[in-house]
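1. kindly return the folded structure for what I paste below:
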Amino acid sequence: MSSRLGEALGGVPLCTLCVVAMCCAVHLAIFLLDTPITMYSIMARNVLYLGEWYRIITAAFVHASMMHIGFNMMSLLAIGGGLESDLGTVAMTMTVWWSVILVGGLYCAGEWLFADVRGGEHAREHLLQQAVGFSGVIFTLAVMEAQRSSEPYRMLMGMVKVPTKLYPWALMIVLQVMMKGEVSFMGHLAGAIVGILHTYGLTAPLLPSKQMLHDMEDWPGISAMAAALPNFKRCPPPPPAGEQHADSDAPSLRTLCKGIVGAIAYALTALWWVISAVLQIFGLYNPDPPPAGGWEAVAQGDVELGSRR
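-> Sure thing, here's the model as predicted:
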């Protein structure tokens, strides 16, 4: 039994395995010490007004229940393993840590914005809203993995086909409807947006270049780890010398706008797919063929929603 478990864990890429181990260790420590998770959860008021910035980090690795951590870790193993094999362990580690920070920061900014817009008692509700769990970062990784996938469609809840690039967004909406009050919509939305930022290269200034990642693998500690651990995944080779400058350039305003529009388009298109799926199940809607260029063109803003060429 232990040998089979060792073989299974040995096939999990190193960064993904370490994150799973860290989350499980934190959950076990909180259970044994009977520590209130509210001490580590993310809350916009405490972060923005009381300066408890550590909550941005701690909240990602704390989970509310065995079901919560079990679902999140199984999702991480399914998504993170394949993505790390493509990116490499060093790149995956950088991506995960920056995603934890960006998702937590965007969560607080989103709750603060809703509090300011809605005002009154709703403001207090948003500022005091608490969240824990790694699912925000998982949605980041899910969006990145979906963008890299060559599969045209995936099954949503085993009932309806959804374009692969819209799958994380559609799943986010379905989870919010089915588990309202039990999942953090703002946390999941922040994670999906950060995934779009990674996809469009808008976080490139925060991350090492491909050449730097490749060089880091030759550092003594990392090279020794790569030689000793078979589940260490090496980064893809850097681009030719003439193309390396593009990897380190800051994103242009056009790229920034394209990323923002893409995130909005993906969310709106996924929402329509969820609504249309429900209508199809009850026989109330017969969808037209997708527009020329496919739904990817719609999500990227090349084709307006609802239009046909």
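
2. from now on I want contacts and neighbour counts done on CA atoms only, so please keep to that.
-> Fine.

3. how much space between His214 and Ala224?
-> To Ala224, His214 is 15 Å away according to CA to CA, to the nearest Å.

4. show me where the stretch 151-300 of the chain has its strands.
-> Listed in chain order, the strands found in the stretch 151-300 of the chain under DSSP state E, counting those that start in this stretch are 153-156, 160-163.

5. could I get those as a markdown table with distance to Trp97 and mean neighbour count?
-> Output for the strands of the stretch 151-300 of the chain, formatted as a markdown table (distance: least, CA to CA, whole Å; neighbours: other CA atoms under 10 Å):
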| stretch | distance to Trp97 | mean neighbour count |
| --- | --- | --- |
| strand 153-156 | 28 | 15 |
| strand 160-163 | 28 | 18 |
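
6. make CSV out of those and add distance to Phe134.
-> Formatted as CSV, these follow (distance: least, CA to CA, whole Å):
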stretch, distance to Phe134
strand 153-156, 21
strand 160-163, 24
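
7. doesn't Val19 belong to a strand?
-> No: counting by DSSP: H, G, I helix; E, B strand; the rest coil, Val19 is not part of a strand but helix.

8. distance of it from Ile69?
-> 12 Å.

9. what ranges does the stretch 1-150 of the chain have for its strands?
-> Under DSSP E, counting those that start in this stretch, the stretch 1-150 of the chain gives strands at 42-43, 130-131.

10. which one of His214 and Ala224 is surrounded by more residues?
-> Comparing His214 with Ala224 by other CA atoms under 10 Å, the one with more neighbours is His214, at 19 against 12.

11. who are the contact partners of the closest residue to the more buried one other than its chain neighbours?
-> Leaving aside its sequence neighbours, His214 sits nearest to Cys235 (CA to CA, 6 or more residues apart in numbering; 6.3 Å). The neighbours of Cys235, taking CA atoms under 8 Å, 6 or more residues apart in numbering as the test, are Asp86, Leu87, Gly88, Thr89, Val90, Ala91, Leu213, His214.

12. structure for this one too, so we can compare:
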Amino acid sequence: MFIRTESFAQYIRLYPVVTVLLAINIAIHLATMLPFVGKPILFSGAGANYLIAEGEWWRLVTPMFLHWGLMHLLFNMFSLFIFGPELERFAGKLRFLTIYTLSGLFGNIATFFLKDPMTISVGASGAIFGLFGAFGALVYYTKNAFPQLRQIMMPIIIISLIMTFLQPNINIVAHITGFIVGFLIGLSYFHPKRIVSWRKKKIHRVK
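-> Down below sits the predicted model:
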């Protein structure tokens, strides 16, 4: 299910939203590595709570596309690369993008309100945990129909949540908020009645 066997061209064609998100994050990180301009790019978009309080509201969005280092980027993008396609395929492009962006956004908003004013944070982790939350909702609704999904995702979700509290320098607030937001949106999107409605619309379009 989560083993990627597509060619590069197939991956881009089948999962355009995931591909664009990967490309944006990687391109911006490469830009932050450039001499002279790299650090200004990073710090002009980082989620600095004291600057958000002064009116720099874009910092509630831009941290989703910035990372402190290569390993930080690789962990988040690897998760997006592996788990994103199945959710995009199942939910659809717009719904997937909604889950991703709202989870990341509310993770940053929660960080602003709940953490120290001097907190500075970056990373797509809140959005990534939103994907995990959405999968949690999907498992909740399909636990009997798709036991394989439950067997794969539940250990990943549990381990990811546990590691959030064990690893140093982790924005716990963003992770947990992103997960909750993704789960709640997933409960709405993946409700059995709504799934039936999607299928009827698809059948109608085919006819």
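
13. on that earlier part again, which one of the strands of the stretch 151-300 of the first structure lies closest to Val12 of the first structure?
-> strand 153-156 (23.0 Å; CA to CA).

14. how far does that closest one sit from the chain's center?
-> 18 Å (CA atoms, centre = their mean, to the nearest Å).

15. between the strands of the stretch 151-300 of the first structure, which gets nearest to Val194 of the first structure?
-> Closest approach to Val194 of the first structure among the strands of the stretch 151-300 of the first structure is made by strand 160-163 (19.8 Å; CA to CA).

16. what helices or strands is the closest one leaning on?
-> Applying 3 or more CA pairs under 8 Å, 6 or more residues apart in numbering; DSSP states H and E, we find strand 160-163 of the first structure packed against strand 153-156.

17. what is the strand it packs on packed up against?
-> Where contact means 3+ CA pairs under 8 Å, 6+ apart, strand 153-156 of the first structure is packed against strand 160-163, helix 167-178.

18. got JSON lines for the ones you listed, with distance to Leu102 of the first structure too?
-> Formatted as JSON lines, those follow (distance: least, CA to CA, whole Å):
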{"stretch": "strand 160-163", "distance to Leu102 of the first structure": "26"}
{"stretch": "helix 167-178", "distance to Leu102 of the first structure": "18"}
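
19. which residues sit in contact with Leu175 of the first structure?
-> Val183.

20. same question but for Ile173 of the first structure, I mixed them up
-> Ile173 of the first structure neighbours (CA under 8 Å, 6+ apart): Ala270, Leu271, Val274.

21. let me know the closest of the residues you listed to Val117 of the first structure.
-> Distances from Val117 of the first structure to these, taken by CA to CA, are shortest for Leu271, at 22.9 Å.

22. Met33 of the second structure -> the first structure?
-> Alignment note (TM-score structural alignment): Met33 of the second structure maps to Phe31 of the first structure.

23. now do the contacts for its match.
-> Counted by CA under 8 Å, 6+ apart, Phe31 of the first structure has zero contacts.

24. next: Gly104 of the first structure.
-> Gly104 of the first structure neighbours (CA under 8 Å, 6+ apart): Ile42, Ile56, Ile57, Gly187, Ala190.

25. and it, what pairs with it in the second structure?
-> Checking TM-score structural alignment: Gly104 of the first structure goes with Asn108.

26. same check on Gly133 of the first structure?
-> Under the alignment (TM-score structural alignment), Gly133 of the first structure maps onto Gly123.

27. ok, now which ones touch its match?
-> Pro63, Met64, Phe65, Leu66, His67, Trp68, His72, Leu73, Asn76.

28. how about 6 Å then?
-> Contacts for Gly123 of the second structure (CA atoms under 6 Å, 6 or more residues apart in numbering) come out as Pro63, Met64, Leu66, His67.

29. leaving out chain neighbours, which residue sits closest to the second one?
-> If you skip the residues right next to it in sequence, Met64 of the second structure has Ala124 as its closest partner in space, 4.3 Å away by CA to CA, 6+ apart.

30. same question, the last one
-> When the adjacent residues along the chain are set aside, His67 of the second structure lies closest to Gly123, with 4.9 Å between them (CA to CA, 6+ apart).

31. can you find the partner of Phe165 of the second structure in the first structure?
-> Match for Phe165 of the second structure (TM-score structural alignment): Gln176.

32. so how far is Val62 of the first structure from that match?
-> 20 Å.

33. just want to know which of those two has more residues nearby.
-> A count of neighbours by other CA under 10 Å puts Val62 above the other of Gln176 of the first structure and Val62, at 26 against 16.

34. aligned counterpart of that one in the second structure, please.
-> Using TM-score structural alignment, Val62 of the first structure sits opposite Leu66 in the second structure.

35. give the contact list for its match.
-> By CA under 6 Å, 6+ apart, the neighbours of Leu66 of the second structure are Val122, Gly123.

36. can you tell me how far Phe106 of the second structure is from Gly69 of the second structure?
-> From Phe106 of the second structure to Gly69 of the second structure the distance is 23 Å (CA to CA).

37. neighbour count: the two, which is higher?
-> Phe106 (23 against 12).

38. quick one, helices of the second structure?
-> Secondary structure of the second structure, counting by DSSP state H: helices at 8-14, 16-32, 38-45, 49-53, 70-91, 93-114, 125-142, 147-166, 172-189, 192-206.

39. can you say which of those helices is packed in most?
-> Burial of these is given as mean neighbour count (mean count of other CA atoms under 10 Å); helix 125-142 ranks first at a mean of 26.

40. show me what that one packs onto, helices and strands only.
-> helix 93-114, helix 172-189 (3 or more CA pairs under 6 Å, 6 or more residues apart in numbering; DSSP states H and E).

41. rebuild those as TSV, extending it with distance to Pro40 of the second structure.
-> Formatted as TSV, those follow (distance: least, CA to CA, whole Å):
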stretch	distance to Pro40 of the second structure
helix 93-114	20
helix 172-189	24
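
42. which one of the ones you listed lies nearest to Phe146 of the second structure?
-> It's helix 172-189; of these, that one is closest to Phe146 of the second structure (CA to CA) at 16.1 Å.

43. what's the angle between that closest one and helix 93-114?
-> 140 degrees (axes from the mean of the first three to the mean of the last three CA atoms, to 10 degrees).

44. list the helices and strands helix 172-189 of the second structure packs on?
-> Looks like helix 172-189 of the second structure contacts helix 93-114, helix 125-142 (3+ CA pairs under 6 Å, 6+ apart).
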